[in-house]
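K.L.:
I would like to see how this sequence folds:
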Amino acid sequence: MTSGEQPTLLEEMTMNKLTPMILAIIMLASTSLVALDWSELENNSLTEADGRSGPDAEVGDILSPRATTTDSITGEQLHTLKAGDDVHFEAYIENVGDSAITEMGITVTVYLSEGGARGNIALDAAGNELSWTNGDVVCDDSFVCPWSSLGAGALLDSGKYTMSYQGSPVTWTPMTGDYVVVVTTDAVGDADPGNDYSENQVSVVDWTDIIVDLAWDSGKEIEGGSGDKAFTLTVETGGSSSWSARGIQLELAVEGTLLTAVDNDGTDIMGTNVIGDNSSATSGFGTYGSTVTWMHQDDANNTTSGERHVIGFENSSTWNGVVSPDTSGSSGDYSISVQMVSYVIYGQLPECSETVAGNSSSGETEPMTYIHYCEVEMTQDDDAATSEDMIEGKVQTFHDIGVTSLIINQGYTMDGNLVESGPDNPGLTEGPLNPAWSNIQASVRHLGSDIMVTYDWEVSFEIENIISGAVHTEVADMCHDGLGDPYDHHELGESWVAASAFETGEACIMFNFAPGIYDVTATVSMVGGAVGTEDMSARNDDSS
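P.N.:
Here you go, the predicted structure:
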């Protein structure tokens, strides 16, 4: 029908029939909506929610090892693992359900990465699969599980659970390669299995390390008082596989309140010095001799040699010096610091490439690239933390005592609280421990600059059950039931009075370990003493 035309009889009849049909449909829909029971919908929703209620273990993140990522600008891999360095597994695990978890196990598995996906389970050096399951993380037996339950909304081990197996932390010593680390929980009645795991992609790489170490020959952490103070600089190579370092150069800085500073040859070393100029047999670190410095890729007889200082893998070299403090004043400080400047590596390296013209079978000239063997200077290794060190001293007498070791002795036969025999299992420095009476023993030492200045002392032991939060504190200054001969209390140092003071001492206590996870700390402190003889270094006062 065009505009302006009147509808025909057939069209008018069709429209008349559609109108009541549309009204009827609207009325039916309205009636259905009125009759709908909205409470029924609400109940159905609640029923579905109730189906998901209960305990729900969620692996929120793997804290260790961290996932390896790639810098989008430089292409550098970040957070890689070092081949041969032990790795422990830590995870953030939470009960996100609305009721407690009463039984739960945890599994850690390391897979080979195949294009970013999980491949086969990786193997260790002995051919064993890298997969560990601890089924006794949460249960109702306190002699088996460290946690009896994990409440709704609670974090396992304060949000940093370390995977353990048979009472000891699980340790992975990785080889180079790409891996997928997966942490999985298995909680009884878990409401949502979809959040029971987390995975990290990690890459393990080879690494090299130049390790420098400065130490006072006296063994003291900080020197003090008058007289010459000898020191030793040690240089060592480390890494994940065998290699050697050539021509190591270090920068040594000697500063402070000093009269003189010389090396073994009597050369003045006050101020800043470059050590290891490699100009002679005695001016570098390592073994001096002739060695190959360049070799052709395809011709082992085409070589160049030169005189070099070389340190082999995990070998070391030492350098010595002596400083004399200026004691004309009543106080003053001095220091000796060292940092790695450079070293040289030898091998078939990208920097050794050479491109030359060559002939093809077609008679046309085509370039050929060789990767020769050559020397390359490096200014940074793969572990900057070990590339520098410092020792310090004071003109005045330096007062210091410290804890040198902390051990746990087990294997005692007891009569009530009295020791009848033992220990049969002494000198433990880590778990697992047997739930039994044990001896906690700390060794202490005089670390001051003047051994004739003696110090009275005591050790405070703190044993914390990190599951229950219970803390036991006890003080001791002698040790009769520990490792070694019985020790009665004496001051630390040396004295003209026979047997009144000794350089070292022992303190120990007996403690009955119940099943659980513990932090044990021993802290030594001076007792009494004259004004001005207080402990001047807190860095060595405790051990855990």
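K.L.:
switch to C-alpha atoms for all contacts and neighbour counts from now on
P.N.:
Will do.
K.L.:
Centre-most residue in this structure?
P.N.:
Val87 (7.6 Å; CA atoms, centre = their mean).
K.L.:
nearest residue to that residue other than its sequence neighbours?
P.N.:
Trp172 (5.1 Å; CA to CA, 6 or more residues apart in numbering).
K.L.:
list the contacts for the residue nearest to the centre of the chain?
P.N.:
By CA atoms under 8 Å, 6 or more residues apart in numbering, the contact set of Val87 is 64-65, 171-174.
K.L.:
okay, the residues you listed in a markdown table with secondary structure next?
P.N.:
Putting the contacts of Val87 into a markdown table (DSSP: H, G, I helix; E, B strand; the rest coil) gives the following:
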| residue | secondary structure |
| --- | --- |
| Ser64 | strand |
| Pro65 | coil |
| Thr171 | strand |
| Trp172 | strand |
| Thr173 | coil |
| Pro174 | coil |
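K.L.:
Second input sequence below; structure requested for side-by-side comparison:
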Amino acid sequence: MCGKIPEPVLEENGMRKLAPVLLSLLMMTAVFASIGWQELEEKAEFENTSGRTGPDVEVVEITHPRQSTEADAFSDARNIVDAGEELYFEAWIQNSGTESITQLGVEVSVFERKVNGQVGTFVNSWSHPDVICPDPFVCAQNELLPGELLDFGAFIMSVQGSMVTWTPPVGDYYVYVEATSSDANGDSNDADEDNNVQRNRVIVADWTDLSVDLEWTSGKDVEGGQDPVDFTMTITSQGSIPWDARNVIVHLTADGLMDSAAFWSDENDGTADHHNNASHREETKNPFSLGQPYNFSEIGTYGEVLIFQNASDPQDNQSDNRWNLRTGVPWVLNGTVTPDQQATAGDYTLTATIIEFTEYGRISPECDSENNADLGDGAGNETGTTTNWCEVSRIKDDNSESQTSTITGTVENRHDISVDRLVMNTGYMIDESTGEWSPAENVGLTSGPVSPGWMTIEAMVMHRGNNPAAYDAVNDEYPQEYDWNVTFTITNRSDNSVEEIHANSCEYGELYGEYGPYAPLGGMGALDERACIEYYMWPGLYDVTATANLIGKYSGFDATSFNDAMTIQSISALNNRPVVTATLGNSGTIYAGADDVASIIELSASASDVEDEDTTLKISWDLPGEMFDEDCIDLTDCVISPMLNSDWIGKGRTATVTVEDSYGLKVSDIVTFDVWHKMTAYAESASGINMSYHMEYADDTPFSITMTDSTDTFTGKALTGFSGTYDSIAVLDYSPSTLYSAGDLLNSQMTLRYDTDSLEPTSVWFVNPNGNWALIASTDDISVLGSEGTVALPATGEYILANGKIVFMGGTVIMEGIPELHPMTMTLNPQTGGKIGMQWSYMLPSGATATG
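P.N.:
Purely as a prediction, here's the structure:
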């Protein structure tokens, strides 16, 4: 044991000790009268509450096996365990402390109980040290909160995941259940260890049982109809020890609405009993009176048997003739009952009762005798008790409930109909032109989830009356031929709507095959029929119930309503998302608003869905600008070619395609692209110089330029990269309407044109407002054709020329050259003292001489 075992209950005081105890109690009464009870109660309450600070595991009760008590003059024995019964251990364990229990172990121990009530020899024990622990890989529970019950008050002892069981031999035992709480170091942290253990007394005894059992030969619980019905009566003796039931007397009573009752016997059986023949109906039919018990006393085998035997001396015995029913050898009686042919409604019963019997075995105390014996306990006993074999008369045994059996029949036509199976068949496809259904892909479903769409719901209806084939020759009819139908109730939990559909045939059966038109149940018809409906299930959560109905003249006569309906609950109709893909058909750069390039964009989309046919999907486009939303209906490959305008211009433009299935579920895909605007801005000065600025940009801001003749002039200007000084021959003030970021500008090119009769520029410069000069065209960049000169700036997509001045410079351009003097060769020679000598030569310009 993990902890201490409580001391045994005190021995009972003998009568000789009673007087001193009573005198002591009387003397203490005066002392108790002077005590302040209120103060004691307050102190006790304080100690009880303060003593349980922290974890406190308490074993409240052992709930299995229960506490056994012996029989006495006032009550029978209770909770006696039958020999051979397998026991398990269950206890009510709780945390009665103020802090959580994080480490809990439980141990079960069994000891023998001595005659005087003290604890005897150790029998067995089982330990589970990790019922609760911090490691989730070891323990299923990691904490027991204050006030919480372990396993809801029904902790069952197990070791290594297997329930502990114990099959005790006959004896008297103590069963202990002890629980221990500890901290992380394994030390006890229990606030009150006095409540950690409980003990139950368990008495294990041999048992005997003599039983009688009546059954209808058909196996039905309740017989019915007008035809004779057979029954079987079986008498059996059982027990944990060998014993014989002798001179058994059984009363069999037939009562109620029946014409006759009888049992069958075999006159050729030399023992003259009334069973032991394989056939239900034997040679002789023996009627017995209705309402009067028939006495069966010749049960078992008749012959000479021992009626006494000394357990110490087997030769000391007595014999006599008895009807003897041995343990495990059943005695069977077959009989028949003919219901009242005139009655229209009513019941009849057969009741068998064991009245008395004689038990032969080693029965204590009835068969005990005193004799000299060595009891082997070292106490020096000179006499002992021996239990012999003898006969004892009984009116009941250890299980009196099995000594009576009753079966019932009814003479009325018992009408009953049931739904025995309910299934769904899904995955149909319907030909739009012919309306024909393809076979279901999923057959015989009894639960969800399912795909939304068309399905069939199929119910099998059974005839459950007591006599389906009964024929009334007088009226030439079948009393149990039923008209019927099935009500299919479909509840949509999503919106609480309910639909009811009635059916009595099955043209769409998948699981059971195809069946013909409606036919009645029973009589000349079959005992089972089918009913099916078509149903379109939208996405949602459903309950489907099929209820079988008796209609016509038997409406309202269904004897058993619990089997009339069958339900499939919580059917999820899950709509799979459709799939859509958007694709851009254009290749290369896309322009808008230009006459010389294509101004359309080509977009395509394809979509599919598991539940829907392609033609039931709806595809729509969301395009730049309010005027360009287009739908594609009944198409799975949707191609559109909208015209481009200024609404489309920009980088990162999107076209969104959305597919919507027949249930309203939408899924989208996006294609991203850039649309550029191509245009040319023009300006001309009063002096006749004109500018054209070609732009390709992704911005919807309009672009224009202004250019006027400037009043500024430049003379004697030294220009970077040129030798000498130069004078301006034309100065223009230039300004763009806006500037675009480099990312929004795809390409740009500026072109200047002038009249060569008035101007002969040799270079063109740009001067920003800060006075910084930059060459934008040299002589080589200027072309002349006839009287028109053209200055074309190199195309660039990086920037737009900002506002400033454009200066035409005249004069002969002299470029700054590269010096002609340059070294030719160089050699290095080592010299003494760590010195290095160098020699080189150089080339003089043409016509130059060396000096120095």
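K.L.:
re earlier: pull out the buried residues from the contacts of Val87 of structure 1.
P.N.:
64-65, 172, 174 (16 or more other CA atoms under 10 Å).
K.L.:
which one of the residues you listed is nearest Phe461 of structure 1?
P.N.:
Ranked by distance to Phe461 of structure 1 (CA to CA), the buried ones among the contacts of Val87 of structure 1 are led by Ser64 at 30.1 Å.
K.L.:
I figured that closest one was touching Ala91, is that so?
P.N.:
Yes: the criterion here is CA atoms under 8 Å, and Ser64 of structure 1 meets it with Ala91 at 6.9 Å.
K.L.:
what about Thr109 of structure 1, is that helix, strand or coil?
P.N.:
strand.
K.L.:
Contact partners for the residue lying closest to it once chain neighbours are set aside?
P.N.:
Nearest non-adjacent residue to Thr109 of structure 1, counting by CA to CA, 6+ apart: Ser131, 4.2 Å away. For Ser131 of structure 1, the contact set (CA under 8 Å, 6+ apart) comprises 107-110, 121.
K.L.:
same thing with Ile501 of structure 2?
P.N.:
Shown in contact with Ile501 of structure 2 (CA under 8 Å, 6+ apart): 487-489, 533.
K.L.:
repeat for Glu236 of structure 1
P.N.:
Remark: with contacts taken as CA under 8 Å, 6+ apart, Glu236 of structure 1 is in contact with 210-212, 311, 314-317.
K.L.:
Highest neighbour count among those residues?
P.N.:
Greatest neighbour count in the contacts of Glu236 of structure 1, by other CA atoms under 10 Å, goes to Ile210: 25 neighbours.
K.L.:
ok, it - contacts?
P.N.:
With contact set as CA under 8 Å, 6+ apart, Ile210 of structure 1 has these partners: 235-238, 340, 381, 383, 386-387.
K.L.:
Now intersect these with the strands, please.
P.N.:
Among the contacts of Ile210 of structure 1, the residues falling in strands (DSSP state E) are 235-238, 340.
K.L.:
Please convert those residues to TSV, extending it with distance to Thr70 of structure 1.
P.N.:
Formatted as TSV, those follow (distance: CA to CA, whole Å):
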residue	distance to Thr70 of structure 1
Val235	33
Glu236	31
Thr237	28
Gly238	26
Met340	28
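K.L.:
Mind picking the two most distant members of those residues?
P.N.:
Gly238 and Met340 (14.1 Å).
K.L.:
Could you check how far Ala683 of structure 2 is from Leu775 of structure 2?
P.N.:
In this view, Ala683 of structure 2 and Leu775 of structure 2 are 21 Å apart by CA to CA, to the nearest Å.
K.L.:
residue boundaries of the strands in the stretch 351-500 of structure 1?
P.N.:
Along the stretch 351-500 of structure 1, the segments classed as strands by DSSP state E, counting those that start in this stretch run 365-378, 388-394, 401-410, 413-415, 418-421, 425-428, 437-446, 457-465, 471-476, 491-492.
K.L.:
So which of these is nearest Asp535 of structure 1?
P.N.:
Per CA to CA, nearest to Asp535 of structure 1 of the strands of the stretch 351-500 of structure 1: strand 401-410, 6.8 Å.
K.L.:
can you give me the angle that closest one makes with strand 437-446?
P.N.:
Put simply, strand 401-410 of structure 1 runs at 160 degrees to strand 437-446, going by axes from the mean of the first three to the mean of the last three CA atoms, to 10 degrees.
K.L.:
Distance from strand 401-410 of structure 1 to the middle of the chain?
P.N.:
Taking CA atoms, centre = their mean, to the nearest Å, the mean C-alpha location of strand 401-410 of structure 1 is offset from the chain mean by 22 Å.
K.L.:
quick one, that strand and strand 457-465 angle?
P.N.:
Using the same axes, to 10 degrees: strand 401-410 of structure 1 against strand 457-465 is 50 degrees.
K.L.:
so what does strand 401-410 of structure 1 touch, helix or strand wise?
P.N.:
With contacts defined as 3 or more CA pairs under 8 Å, 6 or more residues apart in numbering; DSSP states H and E, strand 401-410 of structure 1 has these neighbours: strand 425-428, strand 437-446, strand 518-526, strand 542-543.
K.L.:
Out of those, flag the one nearest Ile391 of structure 1.
P.N.:
Ranking those by proximity to Ile391 of structure 1 (CA to CA) places strand 437-446 first, at 18.0 Å.
K.L.:
Tell me the helices and strands packed up against that closest one.
P.N.:
By 3+ CA pairs under 8 Å, 6+ apart, strand 437-446 of structure 1 packs against strand 401-410, strand 504-512.
K.L.:
What does Lys82 of structure 1 correspond to in structure 2?
P.N.:
Superposed on structure 2 with TM-score structural alignment, Lys82 of structure 1 falls opposite Asp82.
K.L.:
Against Pro169 of structure 2, how distant is its match?
P.N.:
Look at Asp82 of structure 2 and Pro169 of structure 2: by CA to CA, they are 9 Å apart.
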